[in-house]
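> missing the sequence, but the structure's below:
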């Protein structure tokens, strides 16, 4: 079911299936900033990545001596119906909990919350993970919103660029298929500006670790429209699209695909998060649609 938050500036739409953001519309210009799901390229708009980000080596992992088959990329939370746990005039919160089906794939008891808050021209998404078990819980968390580019007719994808708030060295992870190549990086850019082009993501996502910036902007060379994206508290930031599609994904991650030389043990997985029994983990991102 789709739910709507609305104020004098923006209309935000969220689907309870996967707690997926499906729209951010500027009410002044009537422009839609979220990618509107074209199955020809990609049938998602903003899936949540939990309890894993990316792919697992050989589609499996081991934990406490037991091997679990896990054939899904980016976890499973995006593929379940979530329930509304709380709702107010300017926010809505969803909950997804472990069940018999999830525990066959992932042996932890949890509550996973996503809360959307509309504040002026900002959309804040809060994530909360509750460990309901009596042992440490290992997991990853990531966001994956896709923003429309170009936004207006007469513009091209190559008119767009990413601008980091601080200077970056632009060293990105190197992929080995769906996995990360151990010990390898590739310099993509330097400075603050990463230009987009139709073949920019021909080799899949571009992944940066521990950027100097906590904010990155989506801008273009033809007008003053821009989006601000804050991802403080996330170790990785990735960008991606299907070449030829008119969007770019902003993907803050705490977690990453397995490295090609990994042991397969969950406790040793690079980038994995851990919370103790009965602990709660919180992160948030913030999207700003600037007025033009």
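The structure has been received and is ready for your questions. Model, not experiment: these values are computed from the prediction. Numbers count the residues shown, from 1 in each chain.
> hey, let's count contacts and neighbours off CA atoms from now on
OK.
> residues touching residue 275, list them.
131, 136, 137, 138, 281 (Cα atoms under 8 Å, 6 or more residues apart in numbering).
> Distance check, it against residue 65.
Residue 275 is 20 Å from residue 65, where distance means Cα to Cα, to the nearest Å.
> likewise residue 126?
Residue 126 is 34 Å from residue 65, by Cα to Cα.
> Could you check which of the two has the larger neighbour count?
residue 126 (16 against 7; other Cα atoms under 10 Å).
> Verify the assumption that the more buried one is located in a helix.
No: counting by DSSP: H, G, I helix; E, B strand; the rest coil, one finds residue 126 to be strand, located in no helix.
> who are the neighbours in contact with it?
Residue 126 neighbours (Cα under 8 Å, 6+ apart): 113, 114, 115, 116, 282, 283, 284, 285.
> from what I can see the fifth one touches residue 125, true?
By that I understand residue 282. No: Residue 282 is beyond contact range of residue 125, at 10.8 Å (criterion: Cα atoms under 8 Å).
> more neighbours, these two?
Per other Cα under 10 Å, whichever of residue 282 and residue 125 has more neighbours is residue 125, with 20 against 11.
> Could you say which helix or strand holds the nearest residue to residue 194 once chain neighbours are set aside?
Distance criterion Cα to Cα, 6 or more residues apart in numbering; nearest residue to residue 194, sequence neighbours excluded, is residue 162 at 5.0 Å. In the assignment (DSSP states H and E), residue 162 maps to strand 160-168.
> got another, please set it beside the one above:
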């Protein structure tokens, strides 16, 4: 376990998957992250690369060859990821391609994830370096799970998510049989910027948004006000998810999306796929900001 601390916050990051697992108030010891109860959902904040969600039959096609990848890719349970460098306010982890990964993802790459503390916020930065001599195709995202409710006097349905802009948007429904995006949608926002949290909101799996105007979401309690916010200016898809019986909510900035049921599985034309030219570097960051009212 790796630790980082400043005057307001301390974080813990697991070596496996370089997974963030705690954001804690230094003064009050309040933890804002889900505890990864394995009876409900045993993760904290998986890092998603080089795909988001599920592939059709766990398979994609590249240059007429088939490859298999697990849901959300191969970072989240990876034991080869290493601490690359550390200073007083940041931790940088690195994974370099290897022979085993080339069998499922035939690209030479370096994956970095940086956790940087600054005052009451944590920046999570993804960096991809293409060290191959061909175009690299990938998706990328975060999956942080925040405790909800945070305080003992609250219930789950005391909470809302407040978006920075008024939205009129549908969720793209996930087929429960295969985890793929179906052609069906359901209205979630009707000219509002608030989403009331209830456990049954997630009976049909994650809410998946492709067209939100907002790039910031705030978790708010009716009893204790604004708890934290997630800003994601570099990400154009957003997932909101919890287990129906889980006291948490995931706010997931994505660059990419699970396969559509009707996909032809061609990786190069997959919805949301990013392209990175040889010897180029790509960066994207999201920011978790804890409201100062809960840190004093």
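It's in. Because the structure is predicted, anything quoted here is derived from the model rather than measured.
> Need the TM-score from the superposition.
Remark: TM-score between the superposed chains equals 0.97 [TM-score structural alignment, normalised by the length of the first structure]; 289 aligned residues with a Cα RMSD of 1.0 Å.
> picking that back up, save the contacts of residue 275 of the first structure as TSV, and put in neighbour count, distance to residue 16 of the first structure and secondary structure too.
Converted to TSV, the contacts of residue 275 of the first structure look like this (neighbours: other Cα atoms under 10 Å; distance: Cα to Cα, whole Å; DSSP: H, G, I helix; E, B strand; the rest coil):
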residue	neighbour count	distance to residue 16 of the first structure	secondary structure
131	23	22	strand
136	15	29	coil
137	23	25	strand
138	20	25	strand
281	14	22	strand
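> Just list the residues touching whatever residue of the first structure lines up with residue 171 of the second structure, thanks.
Aligned counterpart of residue 171 of the second structure in the first structure: residue 172 (TM-score structural alignment). Listed by Cα under 8 Å, 6+ apart, the contact set of residue 172 of the first structure reads 185, 186, 187, 188, 206, 207, 208, 209.
> Next: residue 76 of the second structure.
Residue 76 of the second structure neighbours (Cα under 8 Å, 6+ apart): 16, 17, 18, 19, 46, 47, 48.
> and the nearest residue to residue 62 of the second structure once chain neighbours are set aside, how many neighbours?
Spatial nearest neighbour of residue 62 of the second structure, excluding adjacent residues (Cα to Cα, 6+ apart): residue 267 at 5.7 Å. Residues within reach of residue 267 of the second structure, counting by other Cα under 10 Å, total 21.
> Distance check, residue 186 of the first structure against residue 170 of the first structure.
Taking Cα to Cα, one finds residue 186 of the first structure at 8 Å from residue 170 of the first structure.
> cool, and residue 76 of the first structure?
In terms of Cα to Cα, residue 76 of the first structure sits 31 Å off from residue 170 of the first structure.
> Please apply the same query to residue 208 of the first structure.
For residue 208 of the first structure, the distance to residue 170 of the first structure - Cα to Cα - is 7 Å.
> next one: residue 121 of the first structure
29 Å.
> Could you do residue 273 of the first structure as well?
24 Å.
> do residue 56 of the first structure as well
From residue 56 of the first structure to residue 170 of the first structure the distance is 25 Å (Cα to Cα).
> wait, doesn't residue 24 of the second structure sit right on residue 30?
Yes: Residue 24 of the second structure lies in contact with residue 30 (Cα under 8 Å); the separation is 5.4 Å.
> These two: who's more crowded?
Higher neighbour count among residue 24 of the second structure and residue 30: residue 24, with 20 against 16, using other Cα under 10 Å.
> post-alignment, the helix or strand where the more buried one lies versus the first structure, mean distance?
According to DSSP H and E, residue 24 of the second structure maps onto strand 20-25. Strand 20-25 of the second structure, aligned to the first structure and superposed, deviates on average by 0.5 Å (mean Cα distance after the TM-score superposition for the first structure).
> just checking, what packs against that strand?
Where contact means 3 or more Cα pairs under 8 Å, 6 or more residues apart in numbering; DSSP states H and E, strand 20-25 of the second structure is packed against strand 9-13.
> centre of the chain versus stretch 114-134 of the first structure, how much separation?
On the basis of Cα atoms, centre = their mean, to the nearest Å, stretch 114-134 of the first structure sits 13 Å off its chain's mean C-alpha point.
> So what's the residue count around residue 100 of the first structure?
Count around residue 100 of the first structure with other Cα under 10 Å applied: 10.
> swap that for residue 119 of the second structure, sorry
Neighbour number of residue 119 of the second structure under other Cα under 10 Å is 13.
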